[in-house]
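> Next comes the sequence, and after it the predicted model I'd like to discuss.
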Amino acid sequence: MTLTTVSEIYAFEGIQGVYKHASDVTNCEMEFSVYVPSSAALEMAPVVWYLSGLTCTQDNATTKAGFQRTASELGLVIICPDTSPRGETVPDDPEGAYDLGLGAGFYLDATEEPWSSHYQMYSYITQELPALVAEHFPVDLGRQAIMGHSMGGHGALTLWRKNPELYKSVSAFSPICHPIDAPWGQKALNNYLGTDVGEWSNHDACALLLNHGPIEGVQILVDQGMGDQFIEEQLKPDQLELACGMVGQDLLLRRQMDYDHSYYFIATFIEDHLRHHAQALANL
């Protein structure tokens, strides 16, 4: 598959690159970033996928999270995909709202028109993009972890639970834990998947755990800022804690006083998350 380099910048002895390609899955051009540590020149490196939240592109985490220093130290490749397909032919929210359409792919494969022809982010993240990355970068796809923020935290939790053979470790910042019961999630799931709430449960971290049980040997790490304005209506970390407790899933939910929903919060604790993943991947 052809890959075009948008930019490559030297950072902490590694390369922070941005790339684009024509996607057969989303039927449009997609852009993503990859940080490759210098240690990857000696041996194939483990991978951490970072999924961003509503309104974001690959650029938000790449420029604001500050993960490069720790990734270089730990020898981790960090991949930041976009949050949705983009382009003139890609449908958007008809009212221009931020929580549907462009920047709001919710990391699922849409089945409803007009979304289904482009909004195939689940297949893009789990299949097409890994194959492309493996073709062009020194990555060990036998050692993958996944993390994300807000909508991306929802993506990380659901993609991990549905694909434990792919992702050996998982974490999230301020995830949408129970989208079936949250306005953001209800709007997106209804539009992308239709009115069958039973189908929605396949894209809800709490429902997936309750319906399919825990993954043994994996600890979910979640950081939630207690000054986050979305915590009660949209994020619902207490529901994730309850679901994990009911099925026996190991969860470390850290309630961080005073922190909000921003990248200042993420930058404060990103090192902890990368060390969490590095330790899990080193044991493989």
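Good, I have the coordinates. Keep in mind the model is a prediction, meaning the values are calculated, not measured.
> C-alpha from now on. contacts and neighbour counts both.
Will do.
> Kindly report which residue of this structure is located farthest from the centre.
In terms of distance from the mean C-alpha position of the chain, residue 42 ranks first, at 27.6 Å (C-alpha atoms, centre = their mean).
> show me what contacts that residue?
Not one residue lies near residue 42 by C-alpha atoms under 8 Å, 6 or more residues apart in numbering.
> mind listing what's buried in the longest helix that the chain contains?
Longest helix of the chain, by residue count under DSSP state H: helix 263-282. Within helix 263-282, the residues that count as buried by 16 or more other C-alpha atoms under 10 Å are 263, 265-266, 269-271, 273-278, 280-281.
> May I ask which helix or strand encompasses residue 254?
When elements are assigned from DSSP states H and E, residue 254 belongs to strand 251-256.
> Oops, could you answer that again for residue 190 instead?
Going by DSSP H and E, residue 190 is in helix 183-193.
> Can you name the next helix or strand after that helix?
Using DSSP H and E, the helix or strand that follows helix 183-193 towards the C-terminus is helix 197-200.
> how distant is that next one from the center of its chain?
Centroid separation for helix 197-200 versus its chain: 21 Å, with C-alpha atoms, centre = their mean, to the nearest Å.
> what does whichever helix or strand comes after that helix contact?
Scanning forward in sequence from helix 197-200 by DSSP H and E, the next helix or strand is helix 205-212. For helix 205-212, the external contacting residues (C-alpha under 8 Å, 6+ apart) are 154, 157-158, 161-162, 177-178, 201-202, 239-240, 243-244, 246-247, 249.
> now swap in stretch 66-75 and tell me
Under C-alpha under 8 Å, 6+ apart, the answer for stretch 66-75 is 11-14, 16, 35-40, 45-46, 77-78, 267, 270-271, 274-275, 278.
> again, only this time at 10 Å
11-16, 35-40, 43-48, 61-62, 76-78, 263-264, 266-275, 277-279 (C-alpha atoms under 10 Å, 6 or more residues apart in numbering).
> from memory residue 192 sits against residue 109, does it?
Yes - contact criterion C-alpha atoms under 10 Å: residue 192 and residue 109 qualify, at 7.8 Å.
> anything in contact with each of the two?
Counting by C-alpha under 10 Å, 6+ apart, the residues touching both residue 192 and residue 109 are 115, 116, 119, 120.
> Drop anything exposed from those.
Judged by 16+ other C-alpha under 10 Å, buried ones among the shared contacts of residue 192 and residue 109: 115, 119, 120.
> Please tell me how far the nearest residue to the second one once chain neighbours are set aside sits from residue 158.
It refers to residue 119. Residue nearest to residue 119 in three dimensions, not counting chain neighbours: residue 110, with 5.5 Å by C-alpha to C-alpha, 6 or more residues apart in numbering. Residue 110 sits 15 Å away from residue 158, taking C-alpha to C-alpha, to the nearest Å as the criterion.
> Against that first model, consider the following:
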Amino acid sequence: MAAVKSKVKLFGGVLQRMTHTSKVCACDMTFAVYLPPQAETSAVPVLYWLSGLTCTDENFSQKAGFARAAAARGLAVVMPDTSPRGVTIEGADDTWDFGSGAGFYVDATEPKWAGHYHMYSYVTEELPALVESTFAGKLIAGKKSISGHSMGGHGALTLGMKNPTAYSSISAFAPICRPTNCPWGTKAFTGYLGSVEAGMAYDACELVKGYSGPPLKILVDQGAADNFLTGEADQLQPNALVEACAASNGRVAVEMRLQEGYDHSYYFISSFIDDHIHFHADALGCSAAEVN
């Protein structure tokens, strides 16, 4: 069961923040759901949005400007938190890029973290089951796509490719494309999984190499002025994903759009979110609608 924390009308639809006790994360978790106006009369498909480091379920709903296009196309959006909250783990709140707000969408195996940090199973299994049961009749069961930003872009890419029949489409903004070869990923995989090598199972470039699902096209937007793109802070490595996809013999294709002058922020996301909403709405078979 999920309890409603808040509810607000938005472009004819309803945005709700909800809380529930998660079995896989062994704590209370908060998530948000946007139901477009079409959900009042017929079931609609769902886009799962995964946010980045330091974010909660609120960043996307407050800053991305997604709802106008989602309402026009009849697309629900689910926004989970980025990590367990309110659990007592030594070091969980010591840094901004590991622990609270930084679950990295993996299932932790290191004993210190394994009791709570199961964001992979939470997003792919527990949360969809809860959402579909809570909003039965308003959402089309099993009809979903996935997108995200930065750490959440990494999550969208990896969850999508690890579950090739679960999602109709995948997109990302400034994703961490090769986490086994960057500081953020090295820290996360060593901490949660015990080694960088164990993180290969959550590395988008490695997953492209072994991808055996239906032909896949991924949409990625990357800001050319992103401060995490080059130099010592080379966290994102979009070219590695482009190269991996080019070597996949057509199994995985990526449309990598380098957006001049844009950074890593929600100003960047809000500038191109409509394109991503329409990309997923098309893949999910939503009816066409003009966005005013």
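Arrived safely. Computed from a predicted structure; not experimentally measured.
> which bit of the second structure covers the longest helix of the first structure?
Aligned by TM-score structural alignment, helix 263-282 of the first structure falls on residues 266-285 of the second structure.
> I'd like the next helix or strand past the helix or strand containing residue 31 of the second structure.
Residue 31 of the second structure is located in strand 27-35, with elements delineated by DSSP H and E. For strand 27-35 of the second structure, the following helix or strand on the C-terminal side (DSSP H and E) is strand 44-50.
> chain center to that next one: distance?
Chain-centre distance of strand 44-50 of the second structure: 9 Å, with C-alpha atoms, centre = their mean.
> try stretch 183-201 of the first structure
19 Å.
> Could I get the buried residue list for that stretch?
184, 185, 186, 188, 189, 190, 191, 192, 193, 200, 201.
> Surely the second one and residue 151 touch.
In this case it means residue 185 of the first structure. Yes - assessed by C-alpha under 10 Å, residue 185 of the first structure is found in contact with residue 151 at 8.8 Å.
> list the contacts for residue 202 of the first structure?
108, 158, 161, 162, 208, 209, 211.
> Dump these to a markdown table, plus neighbour count.
Converted to a markdown table, those look like this (neighbours: other C-alpha atoms under 10 Å):
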| residue | neighbour count |
| --- | --- |
| 108 | 23 |
| 158 | 25 |
| 161 | 23 |
| 162 | 16 |
| 208 | 19 |
| 209 | 24 |
| 211 | 13 |
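> which of the residues you listed lies closest to residue 230 of the first structure?
residue 158 (19.6 Å; C-alpha to C-alpha).
> Now do the SS call for that closest one.
helix (DSSP: H, G, I helix; E, B strand; the rest coil).
> Which residue in the second structure aligns with it?
That one, residue 158 of the first structure, aligns with residue 158 by TM-score structural alignment.
> what's the burial count for the residue nearest to its match when sequence neighbours are not counted?
In space, and not counting its chain neighbours, residue 158 of the second structure is closest to residue 204: 5.4 Å by C-alpha to C-alpha, 6+ apart. Residue 204 of the second structure has 30 neighbours, counted by other C-alpha atoms under 10 Å.
> Give me the aligned partner of residue 204 of the second structure over in the first structure.
Per TM-score structural alignment, residue 204 of the second structure is aligned with residue 205.
> Its match and residue 53 of the first structure, how far apart?
Counting by C-alpha to C-alpha - residue 205 of the first structure and residue 53 of the first structure are separated by 16 Å.
> what's near enough to touch residue 190 of the second structure?
So residue 190 of the second structure contacts 110, 180, 196, 197, 198, 199 (C-alpha under 10 Å, 6+ apart).
> Could you rerun that using 7 Å?
residue 196 (C-alpha atoms under 7 Å, 6 or more residues apart in numbering).
> Over to residue 200 of the first structure?
180, 189.
> Look up how far residue 233 of the first structure lies from it.
18 Å.
> ok, now residue 278 of the first structure?
Distance from residue 278 of the first structure to residue 233 of the first structure, by C-alpha to C-alpha: 33 Å.
> next one: residue 17 of the first structure
36 Å.
> what about those two, which has more around it?
Per other C-alpha under 10 Å, whichever of residue 17 of the first structure and residue 233 has more neighbours is residue 17, with 19 against 12.
> check which helix or strand covers the more buried one.
Per DSSP H and E: strand 14-23 holds residue 17 of the first structure.
> for that strand, packing partners?
Applying 3 or more C-alpha pairs under 7 Å, 6 or more residues apart in numbering; DSSP states H and E, we find strand 14-23 of the first structure packed against strand 4-11, strand 28-36.
> Let me have those strands in a markdown table, extended by distance to residue 84 of the first structure.
Formatted as a markdown table, these follow (distance: least, C-alpha to C-alpha, whole Å):
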| stretch | distance to residue 84 of the first structure |
| --- | --- |
| strand 4-11 | 18 |
| strand 28-36 | 9 |
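> Let me have these in a markdown table, extended by mean neighbour count and distance to residue 140 of the first structure.
Putting those into a markdown table (neighbours: other C-alpha atoms under 10 Å; distance: least, C-alpha to C-alpha, whole Å) gives the following:
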| stretch | mean neighbour count | distance to residue 140 of the first structure |
| --- | --- | --- |
| strand 4-11 | 13 | 21 |
| strand 28-36 | 22 | 12 |
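> Identify whichever of these lies nearest to residue 137 of the first structure.
strand 28-36 (8.0 Å).
> relative to strand 14-23, how tilted is the closest one?
160 degrees (axes from the mean of the first three to the mean of the last three C-alpha atoms, to 10 degrees).
> what's next to strand 28-36 of the first structure, contact-wise?
14-23, 58, 77-82, 85-87.
> on average, how far is it from the matching bit in the second structure?
Comparison of strand 28-36 of the first structure with the second structure after fitting gives an average deviation of 0.3 Å (mean C-alpha distance after the TM-score superposition for the first structure).
> in the second structure, what residues pair with that strand?
Alignment of strand 28-36 of the first structure against the second structure: residues 27-35, by TM-score structural alignment.
> Tell me which residue of the second structure matches up with residue 124 of the first structure.
By TM-score structural alignment, residue 124 of the first structure lines up with residue 122.
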